[in-house]
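A.B. asks: one predicted model, sequence on top.
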Amino acid sequence: MKYNFLSLIFFLVLASVVQAQTINTNPILTSWATDVNSNLPLPEYPRPQMERDSWQNLNGQWEYTILDKGAELPEDFVGKITVPFPVESYLSNVMQSVGAEKELWYQRTFTIENSQRRGRVLLHFGGVDWEAEVFVNGESVGTHQGGYDPFSFDIKDYLQRGKDQEITVRVWDPSDDGPQPRGKQVNQPRGIWYTPVTGIWQTVWLEFVPENFITKVKINPDWDNGSFLVETMAEVGAGEFKVEVRLLEDDELVVQGTLGEELVLTIPNPKSWSPDNPYLYDLEISLKQGNKLIDKVKSYSALRKISIGYDENGMQVMELNGQPLFQYGPLDQGWWPDGLYTAPTDEALLFDIEKTKELGFNMIRKHVKVEPSRWYYHCDRLGMLVWQDMPSGDMGNVWESKPGIYRKGLNRERTSQSEEIFKTEWKAIMDAFHHFPSIVVWVPFNEAWGQFKTKEITEWTQQHDPSRLVNSASGGNFELEGNKLVGDIFDVHNYPDPVMPSPDLFGKVNILTLGEYGGLGLPVENHTWQEKDNWGYQSFKNQEELWKRYQQLIDDLKLLLPKGLAAAVYTQTTDVEVEVNGLMTYDRKVIKFPVEAMRKLHEGLYLKNF
């Protein structure tokens, strides 16, 4: 981050303070905390991009214990934990730290009917931070590393006779003692670094599928041709299989082809998706053998195109569906005072997006965290553009100054193991969330946090998903390739006032953006994580002072648009722990700005494009 003098003083003071407490055992709560059904929290279907009717939610009360790392499968457990809330969180009913020297164990039983055994039985985990080994009836089914990507195991062969079955999960998470992606989690929370998140933090569920079943559907919108390109993957045995894709509208369209073939579904009079008109098409994908229906899933998609265009001065701009669109949104950390990484309810998860939209933003930068699939589904439904960060990890970069070039960091030397962990999880995240049309920008690195091999990672990201733009390093450590920066975007950070990258450097060969700015702070009494020592990049005494300063920031921001600024990100959606920079308080009970006035103020940012 590029700081003003006051911000620099703050961070020098902050660096001298070590906060011993890792768990706040008396946090403020959101209004949704009392709505949580501890026996079945977050009951909604967790994978809206590929939906089946035959499933079973396993959220709720599990047994837990915390043992030394390397301990054997436990026979005794110390209490109950509410899954899927992290063990450190209030809503888990545990609120206990774990650390790198310990492992967290879960166990529960579930009932399965004979009719559910006819095909395969898939055990799904939306997210477990960080390393998870899964046992069914005492036998190890498999191990997964990665705190942000969903995974599953076929457990049919591990089921016993009778209805009652047992699941045990071992979790190890070294937090900031390890090289793995972790975002803003640290063992000693302070400043911009927050409480650790260990264990299961997204929905656990069973899915009952046929012996031959669809494993993945990849839908690419071809906006230029009004088409969807649909590729279906399946696990099948001997025989010939075909795929049928059906568009579920008044005038149904159907296309058939061979399994694994990319099918083209061309739509007469296509409707484009945008923030103003987030139109979604419902699809149904069937696996057939001859004329026999074997498996079927429901999905959806949207026709939209994100691309690079040029303004009247030859500066690069972001275009949505062939039209320039200034993108403006908040930095969104995705943290909750009662659930930490996990929103208390689906209504709570939706609330942040709805309020962001009401305040007049058209984009969200999801900051060094990945959300559950339903969050992106809500963005798709509501018409909210998303910049998706890769969660950072393996910190410790050396910083340098390159006057006038905003190049502030050096690539970090990471071990081969650390590099492989990053690459594996980044690919898994991109694959798992490729489906969601709201995601328009991938951000591999933030401010040189753990940044390594920038050119290699950026170019691989562009090749792996050419349908989106790539912001190689939001706010720092850019690499040159010829006369341009690696990636599509030249992104700087500055607090609190808006600035932009110099158009004289790489302005006509990179999109110019302001990846972070603002951070105006206002602690609201009875709505803070702690009673004192809360902070913002620039603090205010009341909402009137705060609003006046924000209006000045927008006036200054508007001056940059004619010079070629293509997007900006304001810090941030909500307060988070000791940070009070939010548009809302951490408990979401107070919106600090006048909603309608802010929405009208933001409208002026988009007028130059139309």
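C.D. replies: It's in. Residues are numbered from 1 along each chain as shown.

A.B. asks: all contacts plus neighbour counts: C-alpha atoms, from now on.
C.D. replies: OK.

A.B. asks: chain center to stretch 235-249, what's the gap?
C.D. replies: What separates the centre of stretch 235-249 from the centre of its chain is 31 Å, taken as Cα atoms, centre = their mean, to the nearest Å.

A.B. asks: so how far is the first residue of that stretch from its last?
C.D. replies: Using Cα to Cα, to the nearest Å, one end of stretch 235-249 lies 29 Å from the other.

A.B. asks: please identify the buried residues of that stretch?
C.D. replies: For stretch 235-249, burial by neighbour count (16 or more other Cα atoms under 10 Å) applies to V236, F241, K242, V243, E244, V245, R246, L247, L248.

A.B. asks: again, but for stretch 55-75
C.D. replies: By 16+ other Cα under 10 Å, the buried positions in stretch 55-75 come out as 55-67.

A.B. asks: and the residue nearest to the spatial centre of the chain, helix, strand or coil?
C.D. replies: Nearest to the mean C-alpha position of the chain, counting by Cα atoms, centre = their mean, stands V370 at 2.3 Å. Classification of V370 by DSSP: H, G, I helix; E, B strand; the rest coil places it in coil.

A.B. asks: now D295
C.D. replies: strand.

A.B. asks: that older thread, contacts only, for the residue nearest to the residue nearest to the centre of the chain when sequence neighbours are not counted.
C.D. replies: Leaving aside its chain neighbours, V370 sits nearest to Y148 (5.9 Å; criterion: Cα to Cα, 6 or more residues apart in numbering). Contacts for Y148 (Cα atoms under 8 Å, 6 or more residues apart in numbering) come out as G127, V128, D129, K369, V370, E371, E425, I429.

A.B. asks: in addition, the following structure is provided for comparison:
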Amino acid sequence: MSYYTKFTTIFLVVVCALQLSCVSDKEADSNKIDLSGEWSLRLDSLDTGTKENWQMAWDNETQKVQLPGTLDEAGIGKKDTLTPALNNYVLSSLTRKRQYIGKAWYQKQIEIPKKWEGKSLMLNLERVLWKSTVFVNGEEVGSRESLIGNHQYELSNLKAGENTISILIDNSDFYPDINVIGDRYPVKVNQEMAHAYTNHTQIKWNGILGDISIRPVSQKIFKSVEVYPDTKTGILNIEVATDSSTSKPISVEVLDSEGASVFSESISEYSEEENKIQFQFSVEGALEEWDEFNPQLYTVQVGTEEKKITKTFGYRSLSHDGGELTLNDHRIFLRGNLECVIFPLTGRPPMQKEEWLDLYQKAKAYGLNHFRFHSWCPPEAAFAAADEIGMYLQVELPHWSLKVGEDEKTWQFLESEADKIIADYGHHPSFLFMSMGNELEGNFDLLNNLVSELKEKDTRHLYATTSFSFQQPVGTRPEPEDEFFVTQWTDKGWIRGQGVFNEYSPNFETDYTANSRNIEVPLISHEIGQYSVYPDINEIEDYTGVLKPSNFIAVKEDLEKKNLLSLAPDFTKASGKLAAM
């Protein structure tokens, strides 16, 4: 065989392999329509869109935007005109280059395959601020409200061929009482401080983030599966949500992270009630325990021969017996950091697992094992990355309020958000703790009742009514339903070395035993390390995204006027030294 013939043969084999690979990828995506890409846009600041039938197909709309994404990232909205100066308007926060708060309509023409005609389909919008309303071919499907999870819609009126999807996103402040108002900030739109809805860390973006797709609704008997491990007994408790009863044996298989089977059994004895099947089986000695040092993940596969469902889980048990925080019967110590949605290039949370892995890896390099998500809950990617790398997470309701329980609709919204957090993210082994919010004040009977209900719904986590409170005596001792206690002090005195900001010098010698001896649940110190630092002027050039460092620029310009700019690095270093004094 000649060299040319050999080369041609090899080339054809490679091309065929690539074609087969492409076909396989296409088949894998055949049960999903990815709606990412270009969408038509109309801003509805005057709230006339519904009256003018903007839900109908638009002709030759010229304004376009990329989704997933935000209007800030697209450079759409009112342009900032703030001049850098040493005043509270400028110094209080970074500045949005563009800002739009209100209703915005997004529209796209989509093609539905013939095989999907007549089927029930599911539209998924992974993350939205705050409310979405969906229309198909001009007809309203419904509305959803959530700051912490996906907005899903069951679509039944799509026809084969071309259809018009219109999505109305409203990022207005629907429930002001979830938020504490910082009246020191002079601009009203910047006064909300809860990190789920604020302009101080995450901005009040309008858009859609993450997955935007349509899938057929599965007609499986089994809808979902949850795994509740007990490492003390070696038992896996399985709970399966069903659409109908079954008399067939249920096959169960546990696979490791490489896809190898580590356990397989046919279950014929199970309890069945209210569209729920429950059973348990022993895996003693077969599974490795999940923790920060060995983040081993498994997948459980449950179903009949015809239909199966899966769920990823970690084999771990969390406890607070005797006031000690234990994971898999081993005491653990939290070395953590706050995560307040501070991503100044985009003004919104990362939605890809790789981005979160990068963040967690940096934290682990500093010896940390814990992240507390202050008054917000991260997206799915953050949990998946934490599962994989072994990071302990505390999530919170989108809630930093001094008026808990005063508004009934606000409380109903928060209850719904709590249930959604458990339903959407409860299976992740990294999800260890959940608090009802930050520094809450108000009706603690309501908070205790909510925690009690959550404990009954999902036993895989520990719960607390609040992450610290200035309300007395709440802030000095745990509430009746608290399974852990986050505070700065008890009724005996301080339990965080910093005191109030720089009141005490940092040290490793202070013994807080006397001040914490009466606390009978695990004790977590609240927000240590709040030190004032002089701005690093060299960072100005790094702000290439949606936020402008007008406050940094104001400081730089002031130093230039005083011929002190050369000393700016020394000022930054000195402020760090001051915090350590």
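C.D. replies: Looks like it arrived, so ask away. Quick caveat, the model's predicted, so the values are computed rather than measured.

A.B. asks: and the residue nearest to V370 of the first structure, that's in a helix?
C.D. replies: No - going by three-state DSSP, the assignment for Y148 of the first structure is coil, not a helix.

A.B. asks: show me what it aligns to in the second structure.
C.D. replies: Aligning on TM-score structural alignment places Y148 of the first structure opposite I148 in the second structure.

A.B. asks: where's its match relative to P216 of the second structure, distance?
C.D. replies: I148 of the second structure sits 24 Å away from P216 of the second structure, going by Cα to Cα.

A.B. asks: next one: Q394 of the second structure
C.D. replies: For Q394 of the second structure, the distance to P216 of the second structure (Cα to Cα) stands at 34 Å.

A.B. asks: more neighbours: the two, which one.
C.D. replies: Q394 (23 against 16; other Cα atoms under 10 Å).

A.B. asks: what helix or strand is that one located in?
C.D. replies: For Q394 of the second structure, the element it lies in under DSSP states H and E is strand 392-396.

A.B. asks: pull up the aligned stretch in the first structure for that strand.
C.D. replies: Alignment of strand 392-396 of the second structure against the first structure: residues 385-389, by TM-score structural alignment.

A.B. asks: now that stretch on the second structure. Mean distance?
C.D. replies: For stretch 385-389 of the first structure, the mean deviation from the second structure after alignment is 0.7 Å (mean Cα distance after the TM-score superposition for the first structure).

A.B. asks: which residues touch that stretch?
C.D. replies: Where contact means Cα under 8 Å, 6+ apart, the residues beyond stretch 385-389 of the first structure that reach it are 275, 362-370, 379, 438-446.

A.B. asks: and if we set it to 6 Å?
C.D. replies: M363, I364, R365, K366, H367, V368, S438, I439, V440, V441, W442, V443 (Cα atoms under 6 Å, 6 or more residues apart in numbering).

A.B. asks: could you do stretch 205-221 of the first structure as well?
C.D. replies: Contacts to stretch 205-221 of the first structure, defined as Cα under 6 Å, 6+ apart, come from residues 54-58, 119-124, 228-236, 295, 303.

A.B. asks: quick one: end-to-end distance for it.
C.D. replies: Across stretch 205-221 of the first structure, first to last residue, Cα to Cα, it's 29 Å.

A.B. asks: before we move on, the earlier item: now the residue nearest to V370 of the first structure: how far from E133 of the first structure?
C.D. replies: Per Cα to Cα, Y148 of the first structure is found 15 Å from E133 of the first structure.

A.B. asks: now swap in K408 of the first structure and tell me
C.D. replies: Distance, K408 of the first structure to E133 of the first structure, using Cα to Cα: 40 Å.

A.B. asks: neighbour count winner among those two?
C.D. replies: Higher neighbour count among K408 of the first structure and E133: K408, with 19 against 16, using other Cα under 10 Å.

A.B. asks: enumerate every residue touching the more buried one.
C.D. replies: Taking Cα under 6 Å, 6+ apart, we find K408 of the first structure in contact with W399, E400, S401, G476, N477.

A.B. asks: which position in the second structure aligns with E354 of the first structure?
C.D. replies: That one, E354 of the first structure, aligns with Q361 by TM-score structural alignment.

A.B. asks: how much space between that match and T513 of the second structure?
C.D. replies: 33 Å.

A.B. asks: likewise A386 of the second structure?
C.D. replies: Distance from A386 of the second structure to T513 of the second structure, by Cα to Cα: 32 Å.

A.B. asks: next: H399 of the second structure.
C.D. replies: As judged by Cα to Cα, H399 of the second structure and T513 of the second structure stand 31 Å apart.

A.B. asks: comparing those two, which residue is more hemmed in?
C.D. replies: With neighbours defined as other Cα under 10 Å, H399 of the second structure and T513 compare such that H399 has more, 27 against 9.

A.B. asks: circling back: just the buried members of the contacts of K408 of the first structure?
C.D. replies: If we count by 16+ other Cα under 10 Å, the contacts of K408 of the first structure have these buried: G476, N477.
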